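Novice: dropping a prediction and its sequence here:
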Amino acid sequence: MDGKLLNNNFLRAANGEAVDHIPVWYMRQAGRSQPEYRRLKEKYSLFEITRQPELCAYVTKLPVDQYDTDAAILYKDIMTPLPSLGVEVDIKPGVGPVINNPIKHIDDVEKLGMIEPEEEVSYVLDTISLLREQLHVPLISFSGAPFTLASYMIEGGPSKNYYNTKAFMYAQPQAWHALMDKLGDMTIRYVKAQIRAGAQAVQIFDSWVGALNAVDYRLYVKPVMKKIMDELKEEKVPLIMFGVGNRHLMQEWNDLSLQVIGLDWRLSVSEARDLGINKALQGNLDPAVLLAPWDVIKEKVKPILDEGMQKDGFIFNLGHGVFPEVDPETLKRLTAFVHEYTKKK
């Protein structure tokens, strides 16, 4: 039985409807800067936490209880489904995801399997079901997008320039499109399973696709993203796209069957709307501002809220994720400020 949804401002904003106050949630709000989470990480790895539904639900729910956010985002990683495909991935502290068997040729792509979510990531689905009983706000789940996942799979880990990924894309287009198809099908199956389990919204992280120009995006990535979004549209839950450094791709994303576009801190809400973006918008305080004095934070937040409130369909968030140095009390104070400021308006 689902917990009673007492606060649906996030879902209403995602669908472009009027709200009582601007809803707030933070990327990477679960974990990172919370002392309770850090104590858990002394005993468990990220993957170990996600494989224990009760523990994972606790980590997911913690920021909702502490900060009074208007949505929870499931604690996991975009790498979570990749082992099901035969990808050997480890998350190393201070480094990030490391792939031990990177993709080099079409043979490597053809060896990849396909995910069976109910069997291979049942712990994710169990956590979602558990959270639906516990939460009074909507639950967001997520997946990595094919380009971003492929970049890790080809580079073997994080990259600053994505040279190997682009070289693979240009030199082996047949293998590239085969990889996009494989990852696209995985994304659809993985996300649909999460929605069946009870996820009420889904964010697709194409974190690094801004490395491509618009022409290459249209040729090498957009077809698979259109397929994913068209398939997921039938599930009737809000779909959010997010990436960084992708101002030049805004119109491309606006074409897709999604409800919300997440902005990084480089593009303002007003600028996005001036570009003709007609989706709901989410964002976009620079996370670094959270280390500034409170008076500075407040003055940086006000213009974002003022621009956001000019039209229905705005969700306050950061322009990227919370990082470990952020004081949890700052996030609590920020959430309260957004709620109070926008209620008055």
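Specialist: Nice, thanks for sending it over. Numbering: from 1, shown residues only.
Novice: CA atoms for contacts and neighbours, from now on please.
Specialist: OK.
Novice: run through who's touching the top helix by length along the chain.
Specialist: For the chain, the helix that runs over the most residues, judged by DSSP state H, is helix 173-197. Contacting residues not belonging to helix 173-197 are listed as 81, 105-106, 109, 112, 114-118, 124-126, 128-129, 141-147, 149-150, 168-169, 201-202, 220-221, 224-225, 227-228, 231-232, 235 [Cα atoms under 8 Å, 6 or more residues apart in numbering].
Novice: now, of the residues you listed, which are buried?
Specialist: Neighbour counting with 16 or more other Cα atoms under 10 Å marks 81, 106, 109, 112, 114-117, 124-126, 128-129, 141-147, 149-150, 168-169, 201-202, 220-221, 224-225, 227-228, 232 as buried within those.
Novice: comparison target below:
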Amino acid sequence: MKFPVLKNDRLLRAARGEEVDRIPIWIMRQAGRYLPEFRELRSKHDFFSICQTPELAVEVSLQPVRRFDLDACIIFSDILVIPQALGMTVEMRPSIGPVLPNPIVSPDDISKLDSRADICKKLGYVAEAITLARHKLDGKVPLIGFSGAPWTLMGYMIEGGGSKTLSKAKAWLYENPESSKQILKLLTDAVVDYLIMQACAGAQLLQVFESSAEHLGPELFKTYALPYIRDISSRVKTGIKTKGLDDIPMTIFAKGAHYALKELAGSGYDVVGLDWTIRPEDARAIIGNSVTLQGNLDPCALYAPQNELKQLAKDMVNKFGKIRYIANLGHGIYPDMKPENVEILINTIHES
């Protein structure tokens, strides 16, 4: 598949540990509710209709790239398209967020999942959106594809939505260890197929979101998250080579997994994303320069006065250092954020 020549490859170079002329920056959830142009489009379309309509998904993906001097575009989608592909109903309810009205309650419910689902067929609309986005970007910046990680997806599928404790999902790990591994293996297979499909469609970097790692301690993470995270990176990279594609950098973002930074650095990913609750210098001391670090400004820092925001951004860069570093927030941007503050952050990073 032939695409326009890439003009800004800072993100990819930084991910591979190569020199860059300035620190690259993109922002998790950079396409979404804080932008007035997104809210206007969203008022006319259901959330998952946007995800499932390539033209709309691409329009939303490109909105922040048109507005800001970002170094990457991320395809607009949702991690819960995988449970959808496996036969679960997922709704996006106003003021609530994602809801799965028929969650997995007992091990018997696993048989209700479509374990033979053709992920590439079910989620082909994401591939179409990625290919279209690559052409619409015209090489301006690289395009990021992504997926949720198995433990995070399992949490939603059992809890029936977001949870502050994930107590139902964690209970499964203790009460139904083999059934838990059965679900995680099913999800891992789906994620692998999904990410290889995205690479074939034109994604230039792939990020895996283990957003619920903070609910696991070291032992549970070692048993129920890390093996599947490692399996994904290994199988996706092998699958990409088998397809005759060039190597594509991969990022693992495990929110709250301070206890596993060394293990994450050795899990086969090129980039380790960090949340805002760890000091950059501590993360660098643990990981060194073996992989690229990404992050990790507190999303709430964007509420700060402009001068303070600039100083916070400069301090972050100084603490990480400019080698093997991608600037980002420590989690997704909040929906009431002022776009002008986002611009200040981006410009400050580029000037650092």
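Specialist: Looks like it arrived, so ask away. Treat the numbers as computed from the prediction; the structure is a model and nothing was measured.
Novice: TM-score them against each other, please.
Specialist: Once the chains are laid over each other, their TM-score by TM-score structural alignment, normalised by the length of the first structure reads 0.95; 340 aligned residues with a Cα RMSD of 1.3 Å.
Novice: picking up where we left off before, tell me the gap between the longest helix of the first structure and the middle of its chain.
Specialist: A distance of 16 Å separates the centroid of the chain from that of helix 173-197 of the first structure, by Cα atoms, centre = their mean, to the nearest Å.
Novice: what's that helix aligned against in the second structure?
Specialist: Residues 177-201 of the second structure are the counterpart of helix 173-197 of the first structure, counting by TM-score structural alignment.
Novice: buried ones in the matching stretch, by neighbour count?
Specialist: Residues 179-181, 183-201 are the ones in stretch 177-201 of the second structure that count as buried (16+ other Cα under 10 Å).
Novice: for stretch 270-288 of the second structure, same thing?
Specialist: In stretch 270-288 of the second structure, residues buried by neighbour count (16+ other Cα under 10 Å) are 270-276, 280, 283-284, 287.
Novice: what's the span of it, first residue to last?
Specialist: Between the opening and closing residues of stretch 270-288 of the second structure we find a distance of 13 Å, counting by Cα to Cα, to the nearest Å.
Novice: on that earlier part again, quick one: which of the buried ones among the contacts of helix 173-197 of the first structure sit in helices?
Specialist: Cross-referencing those against helices under DSSP H gives 106, 109, 117, 124-126, 128-129, 146-147, 149-150, 168-169, 220, 224-225, 227-228, 232.
Novice: not counting its neighbours along the chain, what's nearest Ile106 of the first structure?
Specialist: In this structure, Ile106 of the first structure finds its nearest non-sequential neighbour in Ala175, 4.7 Å apart by Cα to Cα, 6 or more residues apart in numbering.
Novice: for Asn9 of the first structure, see how far away that neighbour is.
Specialist: As judged by Cα to Cα, Ala175 of the first structure and Asn9 of the first structure stand 43 Å apart.
Novice: how about Val221 of the first structure, what's its match in the second structure?
Specialist: Checking TM-score structural alignment: Val221 of the first structure goes with Ala225.
Novice: tell me if I'm right that its match and Pro150 touch.
Specialist: Yes: A contact is recorded between Ala225 of the second structure and Pro150 when judged using Cα atoms under 8 Å, the distance being 7.2 Å.
Novice: what about the strands in the first structure?
Specialist: When secondary structure is read from DSSP state E, the first structure shows strands at 72-73, 89-92, 96-99, 139-144, 201-205, 239-242, 260-262, 280-285, 314-318.
Novice: any chance of these in CSV, plus distance to Asp20 of the first structure?
Specialist: Supplementary listing: the strands of the first structure in CSV, determined by distance: least, Cα to Cα, whole Å:
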stretch, distance to Asp20 of the first structure
strand 72-73, 18
strand 89-92, 40
strand 96-99, 38
strand 139-144, 19
strand 201-205, 19
strand 239-242, 21
strand 260-262, 19
strand 280-285, 16
strand 314-318, 12
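Novice: right, and those - which one's nearest Gly16 of the first structure?
Specialist: Closest to Gly16 of the first structure of the strands of the first structure, according to Cα to Cα: strand 280-285, at 5.7 Å.
Novice: contacting residues for Asn9 of the first structure?
Specialist: Under the criterion of Cα under 8 Å, 6+ apart, the contact list for Asn9 of the first structure reads 19-23, 70.
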